[in-house]
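Visitor: next comes the sequence, and after it the predicted model I'd like to discuss.
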Amino acid sequence: MGKPIIYGSDGSPAVRAVLLTAHAIGLDYEFHEINTQKNEHKTEEFLKKNPQHTIPTLEDDGKCIWDSHAISTYLVSKYAKDDSLYPKDLYKRAVVDQRLHFESSVLSPRMFAFGASRRSTDPQAMENAKTSILEAYDFLEKFIGSNQYFTGNSLSVADFSILATLSTMVNFAPAEQEKFPKISDWLSRMTKLPYYQKANGDGLQKIIEHIRKMSSQ
């Protein structure tokens, strides 16, 4: 049996969420770069693996899975030494799932909406998008509460998913320390993870530079 293969581009927050999970569990994997600008995700070969042509896509033992949340929980369930990142306890798992769904249904869409508003000529669109972002930050601040992480006092795959998206968002819509001290402290702790730079930081810098270049044109 070969190594699991992760298809994607590390500029993508969703891909980085999976890479963070993979590094956290010490997974021995292969990474295949998919350049969506060149439509490499729409080739006949890739569509056979994932008809939705999304990244990340995981190929493991001849089977393919897509959606970063599904991939991350699968990898932990199959390859992690314990269940700390995705607990087997049903209540704890439900809390992790809720945070993952929050990332996919609230945080990530608002990030893309904010990005779109930056290209709009309607000042109200930008203001509405910014208000939505700040509301999402407020939810996250409450999710942490008195804990260190988003689902308690130990890391979970939900932290990785939120980190990949939030670390992108704050470069363009800052979560100010005075307003969101718990988010700020959490981000600071996450950047100290030994695998942070390779799994998230390098790809994050690429996408920041790309967005800034596009904005200046």
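Guide: Right, received. Where do you want to start?
Visitor: all contacts plus neighbour counts: C-alpha atoms, from now on.
Guide: OK.
Visitor: enumerate the positions of stretch 61-79 that are buried.
Guide: Residues C64, I65, W66, D67, S68, H69, I71, S72, T73, L75, V76, S77 are the ones in stretch 61-79 that count as buried (16 or more other CA atoms under 10 Å).
Visitor: from the residues you listed, which is closest to S9?
Guide: S68 (12.4 Å; CA to CA).
Visitor: so that closest one is in contact with A17, correct?
Guide: Yes - assessed by CA atoms under 8 Å, S68 is found in contact with A17 at 6.8 Å.
Visitor: shared neighbours, these two?
Guide: Both S68 and A17 are contacted by S161, under the criterion CA atoms under 8 Å, 6 or more residues apart in numbering.
Visitor: now the strands for the chain?
Guide: Taking DSSP state E as the criterion, the chain contains strands spanning 5-8, 30-33, 57-60, 63-66.
Visitor: got the contact list for the nearest residue to L204 once chain neighbours are set aside?
Guide: Distances taken as CA to CA, 6 or more residues apart in numbering place G11 nearest to L204, at 5.8 Å, with adjacent residues excluded. Counting by CA under 8 Å, 6+ apart, G11 touches G203, L204, Q205, K206, I207.
Visitor: can you name the residues that contact the first one?
Guide: For G203, the contacting residues are S9, D10, G11, S12, R16, taking CA under 8 Å, 6+ apart as the criterion.
Visitor: my guess is the first one contacts V15. True?
Guide: What that stands for is S9. Yes - counting by CA under 8 Å, S9 touches V15, with 6.5 Å between them.
Visitor: and those two? Which one has more around it.
Guide: Using other CA atoms under 10 Å as the criterion, S9 and V15 rank with V15 on top: 26 against 19.
Visitor: wait, that one sits on P56?
Guide: Yes - shown here, V15 and P56 form a contact pair, counting by CA under 8 Å, at 5.0 Å.
Visitor: all helices in the protein, in order from the N-terminus.
Guide: 13-24, 44-49, 68-79, 90-102, 108-118, 123-144, 157-169, 181-190, 196, 202-216 (DSSP state H).
Visitor: out of these, which is closest to F31?
Guide: Using CA to CA, the helices of the chain put helix 13-24 closest to F31, at 9.3 Å.
Visitor: next, the buried residues of that closest one.
Guide: Result for helix 13-24 [16+ other CA under 10 Å]: buried residues P13, A14, V15, R16, A17, V18, L19, L20, T21, A22, H23, A24.
Visitor: try it against this one:
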Amino acid sequence: MTIKIYSHPTSPAGRAVFMLTEILNLKYEFIEVSVMAGDTRKPEYLEKNPNHTIPMIEDDGYILIDSHAILTYLVEKYGAKQAQLYPKDLQLRSTVLQRLFFEASTISAAFLSIFLEIAMNNGPGPNAAQLEKSNDVYNILDKYLSKSKFVAADHLTIADLACISTISTMANVSPIDAKYEKLTAWYKSLSNEEWFKKGNLPGLTAISQYLKSVMEKNSKA
């Protein structure tokens, strides 16, 4: 059976999953779900996902939520030829997991704070504290990347997909300072990949345009 992916093109978490499907050449059925429109609060969705979040996948009756869990699942089940994306080596895998947890607890939290400031609080952009937090995120990632070519290893892993989906979004409203040379080079390298262009860029463009228009509107209010 074809995997069903419930998400929205603008969701950074969803785009991490879409990038992985491009790398794995995995066919799927896309079901668009909008948090802003209240789709995740509908009874039929809550029955499958009480967390009322996206993305969610349905694989032959098996339902899984949280992009990080989904990334590991898809590689384990469908990525035999790309097993390095989620290494078997204990220490490498543990580093990948740590970076995934960092993305969930710190990177995503930093971007969500900025998004809510703009979309819900009518802010003209991130405030000083949010800019400081995003720059702290950039600084940490730059340090990670000074030790390896990618965020968790010297080769691409699912941690890179999770991080780049959110970082590429946040950078539109809190630009990455050129002093973060390793981070800048990593971003540029990944953005040239076909899986980035197909799995991330369309939704990234859409949310960037949305945030820009809201910021302009808020600045005139």
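Guide: Now that the structure is in, tell me what you want to look at. Just so you know, these numbers come straight off a predicted model, no measurement behind them.
Visitor: quick one on the thing from earlier: out of the strands of structure 1, which comes closest to S188 of structure 1?
Guide: Comparing the strands of structure 1 by CA to CA, strand 5-8 comes nearest, at 26.3 Å.
Visitor: contacts for the closest one, please.
Guide: 15, 29-35, 55-60.
Visitor: same check, this time on stretch 64-74 of structure 2
Guide: Against stretch 64-74 of structure 2 from outside (CA under 8 Å, 6+ apart): 13-14, 16-17, 20, 49, 53-58, 86, 100, 158, 162.
Visitor: just flag the most distant two among those residues.
Guide: N49 and Y86, at 25.3 Å, using CA to CA across these.
Visitor: neighbour count for the two, which is higher?
Guide: Shown here are N49 of structure 2 and Y86; by other CA under 10 Å, Y86 has more neighbours (23 against 18).
Visitor: tell me the spacing between the more buried one and I5 of structure 2.
Guide: Y86 of structure 2 sits at a distance of 20 Å from I5 of structure 2 (criterion: CA to CA, to the nearest Å).
Visitor: likewise for D59 of structure 2?
Guide: Taken as CA to CA, the span from D59 of structure 2 to I5 of structure 2 is 9 Å.
Visitor: which of those two has more neighbours?
Guide: Between D59 of structure 2 and I5, counted using other CA under 10 Å, I5 has the larger neighbour count: 22 against 14.
Visitor: nearest residue to that one other than its sequence neighbours?
Guide: I57 (4.6 Å).
Visitor: run a quick neighbour tally on that neighbour.
Guide: 25.
Visitor: what residues are up against it?
Guide: I57 of structure 2 sits next to I3, K4, I5, Y6, I63, L64, I65, I70 when contact means CA under 8 Å, 6+ apart.
Visitor: just give me the neighbour total for S146 of structure 1.
Guide: The number of residues packed near S146 of structure 1 is 12, by other CA under 10 Å.
Visitor: next up, the contacts around I164 of structure 2.
Guide: Contact partners of I164 of structure 2, counting by CA under 8 Å, 6+ apart, are A16, Y187, L190.
Visitor: quickly note the distance from it to I107 of structure 2.
Guide: For I164 of structure 2, the distance to I107 of structure 2 (CA to CA) stands at 10 Å.
Visitor: report how many residues lie close to S215 of structure 1.
Guide: For S215 of structure 1, using other CA under 10 Å, the count is 11.
Visitor: re the thing from before, find residues that contact each of V15 and P56 of structure 1.
Guide: Common neighbours of V15 of structure 1 and P56 (CA under 8 Å, 6+ apart) are G8, S9, S68.
Visitor: what residue in structure 2 is paired with the second one?
Guide: Taking TM-score structural alignment, the alignment pairs S9 of structure 1 with H8 from structure 2.
Visitor: my guess is that match meets D39, correct?
Guide: No - using CA under 8 Å as the test, H8 of structure 2 is too far from D39 to be in contact (10.5 Å).
Visitor: which neighbours do the two share?
Guide: In contact with both H8 of structure 2 and D39: V33, using CA under 8 Å, 6+ apart.
Visitor: out of the contacts of stretch 64-74 of structure 2, who's nearest N218 of structure 2?
Guide: Among those, and counting by CA to CA, the member closest to N218 of structure 2 is A13, at 26.0 Å.
Visitor: ok, that closest one - contacts?
Guide: Shown in contact with A13 of structure 2 (CA under 8 Å, 6+ apart): I54, P55, D66, S67, A162, S165, T166.
Visitor: turn the residues you listed into TSV, columns for distance to G123 of structure 2.
Guide: Below are these laid out as TSV (distance: CA to CA, whole Å):
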residue	distance to G123 of structure 2
I54	25
P55	27
D66	28
S67	28
A162	27
S165	23
T166	20
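Visitor: and N51 of structure 2, how many neighbours does it have?
Guide: Under the neighbour criterion other CA under 10 Å, N51 of structure 2 is assigned a count of 13.
Visitor: for E132 of structure 2, that is, sorry about that
Guide: 14.
Visitor: likewise L26 of structure 2?
Guide: 14.
Visitor: about what we covered before: out of the contacts of G11 of structure 1, who's nearest T121 of structure 1?
Guide: Using CA to CA, the contacts of G11 of structure 1 come closest to T121 of structure 1 at I207, 23.2 Å.
Visitor: residues contacting the closest one?
Guide: Counting by CA under 8 Å, 6+ apart, the residues that I207 of structure 1 touches are G11, S12.
Visitor: distance of it from S167 of structure 1?
Guide: According to CA to CA, I207 of structure 1 and S167 of structure 1 sit 11 Å apart.
Visitor: D185 of structure 1 too?
Guide: Counting by CA to CA - D185 of structure 1 and S167 of structure 1 are separated by 13 Å.
Visitor: more neighbours: these two, which one.
Guide: Neighbour comparison, D185 of structure 1 and S167: the larger count goes to S167, with 19 against 13 (by other CA under 10 Å).
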